[in-house]
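1. 3D, please:
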Amino acid sequence: MTNVLDQLREMTTVVADTGEVAAVKKYEPVDCTTNPSLVLKALTDPASGDLMERELEAGCKAGLTATQLVDVLTVAMGAELSALVPGRVSTEVDARLSFDTEKSVARAREIIAEYEKRGVGKEKVLIKLASTWEGIRAAEILQKDGIDCNLTLLFSMAQAVACADAGAFLISPFVGRITDWHKKAEGRDSYAPDEDPGVKSVRRIYDYYKSNGIDTIVMGASFRNTDQIKALAGCDNLTISPALLDEMKQDTSTLTRALSPESAVQMDRIEMDEATFRWELNGDPMAAEKLAEGIRNFDADHQKLIEVIAERM
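-> As a prediction, this is how the structure comes out:
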């Protein structure tokens, strides 16, 4: 009998929420990702250890700083992963630039240039930016230059609307983190899949995009269990951790499609300017808190990697 993972692949593009070479080889996702926390793991991953050591040695000989080496290692790992997937490798712009459009654009172009030096064209890369107003504006500029972007840390309809207006290639609404916030706020242990706040958020965004003819790809992310994934079967893309991919591979139940463009609920187009965006985000405690927390955590991983590399140097 066909397993749930194979059934899901019939209706959704499956992306591996990992940068571990062994996991990418095992699960054969269409796309994958790289970021400072994944580079940290790669430093002790036998499948990537030699690459990391070679890059560290070359960087030290070239007189690079630890901060510069972080950037090099992230792209080096992404270049290796790009040879293993038919699609894209999402690569993160430093979280500390989340509120600086100009510097985010400059850093994104540096990432693309570094990939091109390694023989990887921009068509294989997605630049990952936080869904702040400034990050979304950076994506708008980059998209016009033919550099596709993945807008991450997305928790609200206001962010989704602004990303669509900017012509973003892809958005990553975070299912599990939305659910985590509501469970804590409401004192609940769990939700039925159709009542799950994270699932409902992505369904609403999907309906808005499909009913308004918006091309931006919706990629559900940050899953806590396979029930959340099953409840979004049919979404454009879903990025899933190796543990949950494995669980679905062992599951032989029948998967029912939950989302499709044809069944999308009709929604009116929403007008979104900067003042409205900031007001809407300010009025949504969950989205405001999780966005700020996510940026802090991304930056913490980045700073930790700098420290680890400085010690290795």
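2. Please count neighbours and contacts with C-alpha atoms only from this point.
-> Will do.
3. pretty sure Ile295 contacts Ala95?
-> Yes: the criterion here is C-alpha atoms under 8 Å, and Ile295 meets it with Ala95 at 5.7 Å.
4. Which neighbours do the two have in common?
-> Contact criterion C-alpha atoms under 8 Å, 6 or more residues apart in numbering; residues shared by Ile295 and Ala95: Ala130.
5. I'd like the distance between Ala106 and Leu291.
-> From Ala106 across to Leu291, the span is 22 Å (C-alpha to C-alpha, to the nearest Å).
6. Looking at those two, which is more packed in?
-> Leu291 (22 against 13; other C-alpha atoms under 10 Å).
7. Surely that one is in a helix?
-> Yes: secondary structure of Leu291 (DSSP: H, G, I helix; E, B strand; the rest coil): part of a helix.
8. Surely it and Phe155 touch.
-> Yes: if you go by C-alpha under 8 Å, Leu291 and Phe155 touch, sitting 7.2 Å apart.
9. Please enumerate the helices of this structure.
-> Counting by DSSP state H, one finds helices in the chain at the ranges 4-9, 21-27, 36-42, 46-61, 66-82, 101-117, 133-144, 157-165, 175-186, 197-211, 226-230, 242-250, 274-282, 285-312.
10. Alongside the first, I'd like the structure of this one:
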Amino acid sequence: MNQLDQLKSFTTVVADTGNFKQLAQFAPRDATTNPSLILKAVQSPDYAHLLEEVVAAHKGKPTDEIVDQVLVRFGLEILKVVPGRVSTEVDARLSFDKLANIARARRIIGLYEAAGISRERVLIKVASTWEGIQAAAELERDGIHTNLTLLFSFCQAVACGDNGIQLISPFVGRIYDWYKKSAGAGWDEAAQAGLNDPGVKSVTQIYNYFKKHGIKTEVMGASFRNIGQIQALAGCDLLTISPELLAQLQGSEAPLAQALDAKAAEAMDIPRVSFDEAGFRFALNQDAMATEKLAEGIRAFAVDSGKLDKMIEGLVK
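-> Have a look, this model is predicted:
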């Protein structure tokens, strides 16, 4: 049995891509997208026609409305392939605006429902800022499920768990990137691999805390740089993995052991904590890695959202 099939025996495998034509070969349950993945997809000859079709059908509408139509069109195509859920992201430029996040999320869900897709099959991705978490909490109360992304710190995860968020996506690879860059020439790859990988350690801490305290929020490790990080988190609720790394797992027959275990976590001595807004902001501020990566991630997604806007505006003319 290959490692991908072994992983599926104790973790829900999710594909991290906007390239829905790649999905079937890996048979993931769910799929995730983000502005960068959608931008990459529409720039390829395989998908350019989808962008053109959506823009042509909605000429005269504001750019942001056309963008949401494009995102949902990709989501609809993905849902033809995966049996579970698709994650569709709210514009990162709204990351610090609670009400705008809520309005955009409701519009996206409305587009899916108008196309005959139940909201149970959609997760709205929102950045894990304080405002994003509060927006997601309100959406959850309305039966719109959310996926809190750009999550790098324990305080972000705790706030999500306390606010009844459906799912969080802690970013393994970007945490690893920060620590590797920070260490410079002193970085020891072998010593920082596997269970010692700083990204793996972050997700493990969150997973164990949630299981210890019966927090229902799903933990989905994301942003992987190598299959070693995936192997070290086998047993996590879900893992969202790029097609390239899914192919590597599929190509290996080596044994894969379960690394995370909910029952083991329940027996651990882990104190319960909580954060109000001031406590959250201070805890995030004290974590240089999380502060920098959250800001960097929002900026990068905002840039790609702007590029998608320009592509659409170019087609409208």
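11. Select, out of the helices of the first structure, the one closest to Thr256 of the first structure.
-> Distance to Thr256 of the first structure, taken as C-alpha to C-alpha, is lowest for helix 226-230 among the helices of the first structure, at 7.7 Å.
12. ok, back up a step: go through the helices of the first structure and name the closest to Leu126 of the first structure.
-> Evaluated with C-alpha to C-alpha, the helices of the first structure place helix 101-117 nearest to Leu126 of the first structure, the distance being 9.2 Å.
13. in the second structure, what residues pair with the closest one?
-> Using TM-score structural alignment, helix 101-117 of the first structure lines up with residues 98-114 of the second structure.
14. Columns distance to Asp236 of the first structure on top of the helices of the first structure, output as TSV?
-> Below are these laid out as TSV (distance: least, C-alpha to C-alpha, whole Å):
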stretch	distance to Asp236 of the first structure
helix 4-9	11
helix 21-27	18
helix 36-42	24
helix 46-61	30
helix 66-82	21
helix 101-117	25
helix 133-144	19
helix 157-165	15
helix 175-186	15
helix 197-211	9
helix 226-230	12
helix 242-250	17
helix 274-282	25
helix 285-312	22
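15. Pro62 of the second structure and Glu313 of the second structure: what is the separation?
-> In this view, Pro62 of the second structure and Glu313 of the second structure are 10 Å apart by C-alpha to C-alpha.
16. In terms of neighbours, single out the busier of the two.
-> Of the pair Pro62 of the second structure and Glu313, Glu313 is the one with more neighbours under other C-alpha under 10 Å, namely 15 against 10.
17. What lines up with the more buried one in the first structure?
-> In the first structure, the residue matched to Glu313 of the second structure (TM-score structural alignment) is Ala310.
18. and if you look at Arg141 of the second structure?
-> Per TM-score structural alignment, Arg141 of the second structure is aligned with Lys144.
19. hang on, the earlier thing: name all residues that make contact with the match of Glu313 of the second structure.
-> By C-alpha under 8 Å, 6+ apart, the neighbours of Ala310 of the first structure are Ala66.
20. now swap in Ile270 of the first structure and tell me
-> So Ile270 of the first structure contacts Val161 (C-alpha under 8 Å, 6+ apart).
21. Quick check: Ile309 of the first structure touching Ala66?
-> Yes: with contact defined as C-alpha under 8 Å, Ile309 of the first structure counts as touching Ala66 (5.8 Å).
22. Compare the two (neighbour count), which wins?
-> The neighbour comparison of Ile309 of the first structure against Ala66 (other C-alpha under 10 Å) goes to Ala66, with 21 against 18.
23. quick one: the more buried one and Arg312 touch, right?
-> No: contact criterion C-alpha under 8 Å: Ala66 of the first structure and Arg312 do not qualify, at 9.3 Å.
24. where's Arg257 of the first structure relative to Leu129 of the first structure, distance?
-> Distance, Arg257 of the first structure to Leu129 of the first structure, by C-alpha to C-alpha: 30 Å.
25. who has more neighbours, the two?
-> A direct count of neighbours by other C-alpha under 10 Å for Arg257 of the first structure and Leu129 places Leu129 higher, at 28 against 17.
26. And that one, what's its match in the second structure?
-> Using TM-score structural alignment as the criterion, the counterpart of Leu129 of the first structure in the second structure is Val126.
27. wait, what's in contact with the closest residue to that match other than its chain neighbours?
-> In space, Val126 of the second structure comes closest to Leu148 once its chain neighbours are excluded; the distance is 5.1 Å by C-alpha to C-alpha, 6 or more residues apart in numbering. Residues in contact with Leu148 of the second structure (C-alpha under 8 Å, 6+ apart) are 125-128, 132-133, 136, 160, 165, 167-169.
28. Tell me how many other residues surround the closest residue to Glu52 of the second structure other than its chain neighbours.
-> In space, and not counting its chain neighbours, Glu52 of the second structure is closest to Leu315: 7.1 Å by C-alpha to C-alpha, 6+ apart. A count of neighbours around Leu315 of the second structure, defined by other C-alpha under 10 Å, yields 12.
29. now do Gly213 of the first structure
-> Neighbourhood size, Gly213 of the first structure [other C-alpha under 10 Å]: 10.
30. what's the counterpart of it in the second structure?
-> Under TM-score structural alignment, Gly213 of the first structure pairs with Gly214 in the second structure.
31. What distance do you get for its match to Gly161 of the second structure?
-> Counting by C-alpha to C-alpha - Gly214 of the second structure and Gly161 of the second structure are separated by 10 Å.
32. Then Gly314 of the second structure?
-> Distance, Gly314 of the second structure to Gly161 of the second structure, by C-alpha to C-alpha: 42 Å.
33. These two: which is more packed in?
-> Gly161 (26 against 10).
34. Mind telling me what the more buried one corresponds to in the first structure?
-> Aligned counterpart of Gly161 of the second structure in the first structure: Ala164 (TM-score structural alignment).
35. Can you tell me how far the match of Gly213 of the first structure is from Ala234 of the second structure?
-> Distance, Gly214 of the second structure to Ala234 of the second structure, using C-alpha to C-alpha: 20 Å.
36. That's all I had, so thanks and see you.
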